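In: One predicted model, sequence on top.
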Amino acid sequence: MAPARMDYEPAGELKIGQVGIANLRVKTLDIERLAAEMRERVARAPKLFARAAVVLDFGGLSDTPDRATAQALVDALREAGVLPVALAYGTSANDALAQALGLPLLAKFRASYERAGGGESHPVGAAPVGAAEAATAHAPTSTRQAPAAPVAASAAPTREPAPVAPTGEPGLVQAAPVRSGQQLYAENRDLTVLSAVGAGAEVIADGSIHIYGPLRGRALAGAQGNVKARIFCRAFHAELVAVAGHYKVLDELPRELRGKPAQVWLEGDQLRVEAME
């Protein structure tokens, strides 16, 4: 009798990489206020924040909240329109809280916040969203295809050249357009896109980002906290721009910038966006 045929094809393929998750660093444990702020974000930019995955970071508080308080916050944020999916890695008390809530811990966000020196944040991300912002303790490889998800702007820029990539490695050059639903990540270097970044696409770099076509999606520079990173594009239509965790969405940016060459950079803890002549 012939042996039964063994099927070694897995029923599901598991990959670990960068995804669009926003990071919410709680500074004041006021549940009503936090929910109201998130509700406002969702109303202002529903395509970015409605049902967005959010990581809760309690590192800005003196004490880790108890389970009942944390659960109330999770429920309030869900009612506000986002989906808390994890806690940012912290103390042993934070670990115990994550277990009590039935949520995982994600370690990358805390490190990115400390390097970035604070401010709003994730790609991926969220948050970053996003970040950007990685969703695991290991940075992704140079390119990723993943759903995208989630930094402040104005004043005249200094005309200094863009900073070099964080490690001095050659930049990543993408010749083809980055299309909706795609995500491109340049680890420890600058990213240059010779074509367009489409709506719903996301480009991320640990260094600066140069886009020689229209930017209609999201661009997150300085993903590992490089505050000297910049974003340059030939035609500005961005859904979201971020540098070192500080972000702004399209509705918060001056309408007169749309369609013009522009650059984005950090000045202190303020994100600046200016048209280039």
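Out: Everything's here; your move.

In: Only C-alpha atoms from now on, for both contacts and neighbour counts.
Out: Fine.

In: what about Arg189, neighbour count?
Out: 23 (other CA atoms under 10 Å).

In: Quick check, it in contact with Gly168.
Out: Yes. Under the criterion of CA atoms under 8 Å, Arg189 makes contact with Gly168 at 7.0 Å.

In: try it against this one:
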Amino acid sequence: MAGTMASYEQCGELKFGQVGIANLRIRTLDIVALKNEMHERVERAPKLFRHAAVILDFSALPGCPDAETADALIDALRNAGVMPVAIAYGTPAVEKLAEQVGLPILAKFRASFERDDSPEPTRPTPVSEDTSMPAATSPAILPGLEPGLLQTQPLRSGQQVYAAGRDLTVCAMVGAGAEAIADGSIHIYGPLRGRALAGASGNAQARIFCREFNAELVAIAGTYKVLDEIPKKLLGKAVQIWLDKDQIRIEELA
């Protein structure tokens, strides 16, 4: 990390969107620090991040960077091991920048961050006094959510299923390199060895439930954890995963 003093504030906030592509929201335009952060992510989880497609989001900056700075950032991120493939839609200046650096504009990746400043939805009052884990409730559902999508066949490496606007139930294995994605919650009645991304459209109340937990990556509303960040005592166990104040929480199911 750049600077003489240790800093725990990230320069770039990395989240995952509906199709499993990483969205890098630039908070501080410190190219060296951003390169170092991304290099660390790649080193910690190379199977997930090496050569991964990344969307650049400049909406958290006070202004749009110039083309020379953006080109330098793109080169730095490529050297760190990821592949910037597009820019998240923002302002006319961002559209012009995208033309100058030769990257396409993707509009949908901005929506989840625009919810960050909105009032937090009212949460149901827990009926349990045990504060170590939220009381059991019905899976969170977005308004107008369709009946859940049922996946009965195993998901193998390179395969993906996406439950748009609804929950996802997988009655089989999610293998390493496979992705289970839903705008609602995800229920996996088999081993989870790949990736599970719930609340993909920004629903922070979505959850993930699985019978055998060995996930490469889990995410709720874009906030994620990779395998190396998960306590070993939870591996192979039946677990529940939810988001608590922008932090992923994982607890073993009784």
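Out: Nice, I can see it. Quantities reported herein were computed from a predicted structural model and do not represent experimental measurements.

In: where exactly do the strands run in the stretch 151-254 of the second structure?
Out: Secondary structure of the stretch 151-254 of the second structure by DSSP state E, counting those that start in this stretch: the strands cover 160-163, 166-170, 179-182, 186-192, 195-198, 208-213, 217-220, 223-226, 239-244, 247-252.

In: So which elements touch the second one?
Out: In other words, strand 166-170 of the second structure. Applying 3 or more CA pairs under 8 Å, 6 or more residues apart in numbering; DSSP states H and E, one finds that strand 166-170 of the second structure contacts strand 146-151, strand 179-182, strand 186-192.

In: could I get the ones you listed as a markdown table with distance to Pro65 of the second structure and mean neighbour count?
Out: Shown next, in a markdown table, are those (distance: least, CA to CA, whole Å; neighbours: other CA atoms under 10 Å):
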| stretch | distance to Pro65 of the second structure | mean neighbour count |
| --- | --- | --- |
| strand 146-151 | 41 | 16 |
| strand 179-182 | 33 | 28 |
| strand 186-192 | 38 | 23 |
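
In: And the ones you listed: which comes nearest Pro46 of the second structure?
Out: The closest of those to Pro46 of the second structure is strand 179-182. By CA to CA, the value is 16.5 Å.

In: quick one on the thing from earlier: what's the closest of the strands of the stretch 151-254 of the second structure to Lys96 of the second structure?
Out: Closest to Lys96 of the second structure of the strands of the stretch 151-254 of the second structure is strand 223-226 (CA to CA; 29.3 Å).

In: Quick check: the closest one compared with the first structure, mean distance?
Out: Strand 223-226 of the second structure, aligned to the first structure and superposed, deviates on average by 0.4 Å (mean CA distance after the TM-score superposition for the first structure).

In: ok, how many other residues are close to the closest residue to Tyr89 of the second structure other than its chain neighbours?
Out: Distances taken as CA to CA, 6 or more residues apart in numbering place Ala107 nearest to Tyr89 of the second structure, at 4.6 Å, with adjacent residues excluded. Neighbours of Ala107 of the second structure under the rule other CA under 10 Å: 11.

In: Over to Ala135 of the second structure?
Out: Neighbours around Ala135 of the second structure, by other CA under 10 Å: 14.

In: neighbours of Ala235 of the first structure, just the number please.
Out: Neighbours of Ala235 of the first structure under the rule other CA under 10 Å: 20.

In: Give the aligned equivalent of it in the second structure.
Out: Counting by TM-score structural alignment, Ala235 of the first structure lines up with Glu212 in the second structure.

In: In contact with its match, which residues are there?
Out: Gly190, Pro191, Leu192, Leu235, Gly236, Lys237, Ala238, Val239 (CA atoms under 8 Å, 6 or more residues apart in numbering).

In: Those: which two are farthest apart?
Out: Gly190 and Leu235 (13.4 Å).

In: for the helix or strand containing Glu99 of the second structure, packing partners?
Out: Assessed by DSSP states H and E, Glu99 of the second structure sits inside helix 92-101. Packing partners of helix 92-101 of the second structure (3+ CA pairs under 8 Å, 6+ apart): helix 67-80, strand 83-88.

In: Of all the ones you listed, which one comes closest to Ile181 of the second structure?
Out: In terms of CA to CA, the element of these nearest to Ile181 of the second structure is strand 83-88, at 20.5 Å.

In: And that closest one against the first structure, how far off on average?
Out: Mean deviation for strand 83-88 of the second structure: 0.8 Å (mean CA distance after the TM-score superposition for the first structure).
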